[in-house]
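Participant: no sequence on this one, just coordinates:
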């Protein structure tokens, strides 16, 4: 599995991957139907280095897009994890592996104290991924806009306390 930023050349494959109802219905900011134009606009927009990464997995013809993941500040100035996978890639540990990579980055580079995430109440698979990663419910249930569904969706909020990276041992000075 590889995580990398999306390139404009990825637009046709991204549109095919995310443009499935089983994917887009669980994303807050993706429209339905999701078109090539949407993929081109998304890939052409500026993103922070951790915000819009593609998840690629090898297949017979090379690497293919199986999902996306990002870590970005949300509207409450807290860092939020979001991800999606195509249906046929689910259940293989890709979401957990990709998220662990971003969590490691959050700990070692960004030095974040915590990360938030949310899932639609009807997306039990996402709840399981977040639980496996160590996210815990905050007790909050929010109504979140969902462009694809065209209506608000009840979401459960989760939080992960990021263990800080251990400091390296002080250097010894030879006498």
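Facilitator: Good, I have the coordinates. All values derive from a computational prediction rather than experimental measurement.

Participant: could you use CA atoms for every contact and neighbour count after this?
Facilitator: Noted.

Participant: now do the contacts for residue 138.
Facilitator: Residues counted as contacts of residue 138 (Cα atoms under 8 Å, 6 or more residues apart in numbering) are 157, 158, 159.

Participant: return the member of those residues nearest to residue 130.
Facilitator: Using Cα to Cα, residue 158 is the member of the contacts of residue 138 that lies nearest residue 130, at 7.7 Å.

Participant: surely residue 12 meets residue 36?
Facilitator: Yes - using Cα atoms under 8 Å, residue 12 is in contact with residue 36, at 5.9 Å.

Participant: another one to put next to it:
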């Protein structure tokens, strides 16, 4: 199932092979890659092609984030949900450095959280590297709560493990399983 969303300023849609060059340009920044666990550094068109061709869980959204403009939309990030080996569903996101501090990460992740509610997921987990406090701010704005746990996570761009803080967002009531109300 392919999922799309449109927000006030953004378009979220699945990535296609034709997006490889734009993806490589948007993410080709060492600090952006270091803030995530999967992307290697350096990141080029071949890495973008491999990412776009990789299988994804068809039941969970995985979207590129485009800034809606007066002309062609501009690829500025990515956001999605993935299933961890533990079975937990985890939120991941990134925004190109030129667009940091403008609220795009919060806006894009809020749209994916709304998708998770429609999918009736009971909770979402998230993590950020300890040296990335901006990501902690995004998670707090979205209602994620710290679990009190930290854990090492491998970062391809860092070439090793780095400590992360773990968060959780409850989407459904504990009893009855009814979805929480959608965010306004």
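Facilitator: On my side now, so go ahead. Remember, it's a predicted structure, so these values are computed and weren't measured experimentally.

Participant: the contacts of residue 138 of the first structure in strands, which ones?
Facilitator: Members of those lying in strands (criterion: DSSP state E): 157, 158, 159.

Participant: so what's the residue mapped onto the second one from the second structure up against?
Facilitator: When the second structure is aligned by TM-score structural alignment, the residue opposite residue 158 of the first structure is residue 167. Contacts for residue 167 of the second structure were tallied using Cα under 8 Å, 6+ apart; they are 125, 126, 127, 139, 144, 145, 146, 147, 148.

Participant: now the alignment partner in the first structure of residue 77 of the second structure, what's its secondary structure?
Facilitator: Superposed on the first structure with TM-score structural alignment, residue 77 of the second structure falls opposite residue 67. Under DSSP: H, G, I helix; E, B strand; the rest coil, residue 67 of the first structure falls in the strand class.

Participant: list the buried residues of the longest helix seen in the second structure.
Facilitator: Looking across the second structure with DSSP state H, the single longest helix is helix 104-118. Neighbour-count burial for helix 104-118 of the second structure, counted by 16 or more other Cα atoms under 10 Å, picks out 104-117.

Participant: regarding the residue positioned nearest the centre of the second structure, what is its secondary structure?
Facilitator: For the second structure, residue 93 is the residue whose C-alpha lies nearest the centre (Cα atoms, centre = their mean; 2.2 Å). Assigned by three-state DSSP, the conformation of residue 93 of the second structure is strand.

Participant: quick check: chain neighbours aside, which residue is closest to it?
Facilitator: residue 79 (4.1 Å; Cα to Cα, 6 or more residues apart in numbering).

Participant: where does residue 148 of the second structure fall, helix, sheet strand or coil?
Facilitator: strand.

Participant: that one: neighbour count?
Facilitator: 8 (other Cα atoms under 10 Å).

Participant: cool, and residue 34 of the first structure?
Facilitator: 19.
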